[in-house]
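A.B. asks: Give me the fold of what follows.
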Amino acid sequence: MNFVTFTTEQGQMWGLAKSGGVVALSALFPDYASLRDVIAAGHLAEVGEAGADLPVTHPDGQYRLDPPVPNPGKILCVGVNFPDRNEEYRDGAQNAGYMSLFPRFAQGFVGHGAPLVRPPESEQLDYEGEIAVIIGRPGRRITEAEALDHIAGLTICNEGTIRDWLRHGKFNVTQGKNWDRSGAMGPWMVPFTDPAQILDVRIETRVNGELRQSDRTGRMLHPVARQIAYISTFCRLEPGDIIVTGTPTGAGARFDPPIWLRPGDEVEITVEGIGTLQNGVCDE
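C.D. replies: Reported below is the predicted structural model:
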C-alpha cells in the first residue's frame, strides 16, 4: 500500500495512491489530522486495510501530491555515506570515523511532480537521490539490533543542494541544504515490513533520461540501523521524524566542469520496492 498526502481545492488530505488517482481517507478517520498522526498511533495497517477496496475519490489531475509526511518533527540527513562520495566535496578533507549529519527543514521540499526551484542567488542547484526513512516508534539510545523495528515506512528523497552555499560557514552545510523548495520527497510512503526493503536495494538517479547515480544500499558506509542507533543516542526519535540516509556518487558537482540543474530539466530517482520520484526544475 502506498500512503500519500495530497492537496485539492478543499485543502490538504491523506490517503492511498491507486491506479488512476488517490483515495482520500481523512474524512473516514477524523481523529488523524495527518499521516503523521496515523504513524504515531501505530495504525497504518488498519487504515490501509480499510481503504484497500475503496474506489478512487480524486482522479489523476484533480490533486497535487505533497511530501508524504508534510509536518515531520525533524529531518536529519546523513552526508558522505557511499564510497568515493567524499571526493565530490573537493575540500581535501578525509572521511571521518563518525557519520556526518545536518538538519533540513520541511519547507525545503516539494512533492512528486512539482518543480525544484533554483534561486536567483545561485545557479548551482544539484540533485541527490536518496532513501528517506520515516520513524514509527519513538526511542532514545536505540540499539542497532532493534533499530529497524522503529521504522514505519520508506519514501524517496531528492536532497537538492545549492552547492556554493555549502561553504559559507566554516563548520556547517546548513545554508546550502535548506533553500525553500530545493528538494523533493515522494511520491508516497511504503510501509516498512521487511529488512530486505532497506538492506541492499538499488538507488538510481536520471537527469533528462541520462543515468547519473546508481548504487546499492548494501554499500553504505553507515547502514540505516547504525544511523538510527547513532542519532537516537543524542536525541529522542519520534513518530514522523525523517532520516535521509545518504546519496551515491554521481551528483552534478562530480563532473568536470560541474553540471548544475537548469530550468526545464527532469530528474527521476528510482528505488527498488518504492517507485520513482520525478521533478522538473524552474527558476524562482
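A.B. asks: drop to CA atoms for contacts and neighbour counts, all remaining ones
C.D. replies: Fine.
A.B. asks: and residue 169, how far is that from residue 142?
C.D. replies: To residue 142, residue 169 is 32 Å away according to C-alpha to C-alpha, to the nearest Å.
A.B. asks: The two: who's more crowded?
C.D. replies: Set residue 169 next to residue 142 and count neighbours by other C-alpha atoms under 10 Å: residue 142 wins out with 22 against 11.
A.B. asks: Look up the closest residue to the more buried one, ignoring the ones flanking it.
C.D. replies: residue 229 (5.0 Å; C-alpha to C-alpha, 6 or more residues apart in numbering).
A.B. asks: residues of the strand or helix carrying that neighbour that come out buried?
C.D. replies: Per DSSP states H and E, residue 229 falls inside helix 224-234. Taking 16 or more other C-alpha atoms under 10 Å as the basis for neighbour counts, the residues of helix 224-234 that come out buried are 224-232.
A.B. asks: same check, this time on stretch 76-91
C.D. replies: Of the residues in stretch 76-91, those buried by neighbour count under the rule 16+ other C-alpha under 10 Å are 76-82, 85-87.
A.B. asks: Next, the structure of the following sequence, for comparison with the previous one:
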Amino acid sequence: MKLVRHGAAGAERPGLLDSAGRVRDLGAHVADIAREVLRPEAMAALAALDPESLPLVEGHPQRDLRLGPCVGHVGKFIGVGLNYADHAAEAGMDLPQEPILFTKWTSSIAGPDDPLSLPPGSTATDWEVELGIVIGAGGRDIDMADALRHVAGYCVVNDISERDWQLRGGGTWDKGKGYDGFGRIGPWLVSADEIPAPHELRLWLEVDGHRYQQGSTATMVFGPAELVAYCSRFATLHPGDIIATGTPPGVGMGQKPPVYLRPGQIMRLGIDGLGVQTQHVTGG
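C.D. replies: Purely as a prediction, here's the structure:
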C-alpha cells in the first residue's frame, strides 16, 4: 500500500495509489495520513479497502497533481549522522561507536517535488538521499527484536544540509539541517509489508543528470531495527515520527573539490520501491 497526501501546500488530502498509479481519495475514511492513522490497526483498515471503490483524483501524481509530504503533523523528525562507513570516510570523521542523533525541525518538511529555495547567502547547501522510517506503533525502550513491528512504513528522505551552518558555525548540527524546505519526505509512504528487507534497498541521487550518490542500505553501520530501538531509549516514539537513517557516500561535501547546489539545478533522487523525488533549485 502506497499512501499519499495530495493537493495544495497546507491543504493536502489523504489518498492512496491504485494499481494504475493514480491517486484515490481517502477523505471519506481518514482526515489525514498522520498520527493515529499510522497505528497498525488503522493501517490494516486502509489496506482492506478496495482502491477501485474510492474516488479517483483528477490529474497524475508528480506530473499535474502535486504530492505533499507523505506524512502530516510529524511530531519528531530524527536524523542519524555518519551511518555509512564510506560516507564517514569521505567526511573525514571517525566511524561512530553508537548512532549519532540530531533533529530536523518539523518546519523543514516539504513536498518531494516542491522547489528548493537556497538560504540567502548560502554557498554550501548539500544533498543526502536517505531511507526514512515512519513509526506506526509507538513505544519507549523498544526491544530490537520487536523494533520493525513498530514501523508503519518507509519513504524517501532528502536530508538537505547547509554545511557552513552545520559544521563551521559552532554549536550543534541542527541549524544546518533545519532550514525551511530541507526535509523532503515522499512521494509516498510505502507500508512496511511491501518492504520486507529495508536493509537491502538501493539509493541514488543525481544533480543535473550526474549521479553523485549510489549505495545500498546493506552498508549501514546501524540497521533499521537497531535505529528504532536506539532512538526509543531517549524519547518515546509516537505514530508519525520519522527517523532519517543516514546517507551513502557521494555528498557534495565529499567531492574533490566540494560541489554544492546552485540556482537553476535539478536534483533527482530515489530508493528502490519507494519512488523518486525531483527538486528544482532556486534562490540563494
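A.B. asks: which non-adjacent residue is nearest residue 7 of the second structure?
C.D. replies: The shortest distance from residue 7 of the second structure to any residue that is not its chain neighbour, by C-alpha to C-alpha, 6+ apart, is 5.5 Å, and that residue is residue 66.
A.B. asks: Determine the number of other residues adjacent to that neighbour.
C.D. replies: Burial of residue 66 of the second structure is recorded as 20 neighbouring residues (other C-alpha under 10 Å).
A.B. asks: Quick check, it in contact with residue 10.
C.D. replies: No - counting by C-alpha atoms under 8 Å, residue 10 is not a contact partner of residue 66 of the second structure; they are 11.7 Å apart.
A.B. asks: Quick check: neighbours shared by the two?
C.D. replies: Counting by C-alpha atoms under 8 Å, 6 or more residues apart in numbering, residue 66 of the second structure and residue 10 have no common neighbour.
A.B. asks: which ones are touching the residue nearest to residue 7 of the second structure?
C.D. replies: Each residue near residue 66 of the second structure by C-alpha under 8 Å, 6+ apart is listed here: 6-8, 113.
A.B. asks: Please indicate which of these are buried?
C.D. replies: With neighbours counted by 16+ other C-alpha under 10 Å, the contacts of residue 66 of the second structure contain buried members at 6-7, 113.
A.B. asks: of the residues you listed, closest to residue 275 of the second structure?
C.D. replies: Sorting those by distance to residue 275 of the second structure puts residue 113 at the head of the list, at 11.5 Å, by C-alpha to C-alpha.
A.B. asks: Would you tell me what helix or strand the closest one is located in?
C.D. replies: Using DSSP H and E, residue 113 of the second structure sits in no helix or strand.
A.B. asks: quick revisit: residue in the first structure matching the residue nearest to residue 7 of the second structure?
C.D. replies: In the first structure, the residue equivalent to residue 66 of the second structure is residue 64, according to TM-score structural alignment.
A.B. asks: Quick check: the gap between its match and residue 109 of the first structure.
C.D. replies: Computed with C-alpha to C-alpha, the distance linking residue 64 of the first structure and residue 109 of the first structure is 14 Å.
A.B. asks: ok but residue 43 of the second structure is inside a helix, no?
C.D. replies: Yes - residue assignment for residue 43 of the second structure, taken from DSSP: H, G, I helix; E, B strand; the rest coil, places it within a helix.
A.B. asks: separation between it and residue 173 of the second structure?
C.D. replies: On the measure of C-alpha to C-alpha, residue 43 of the second structure and residue 173 of the second structure end up 34 Å apart.
A.B. asks: higher neighbour count, those two?
C.D. replies: It is residue 173, of residue 43 of the second structure and residue 173, that has more neighbours when counted by other C-alpha under 10 Å, with 22 against 19.
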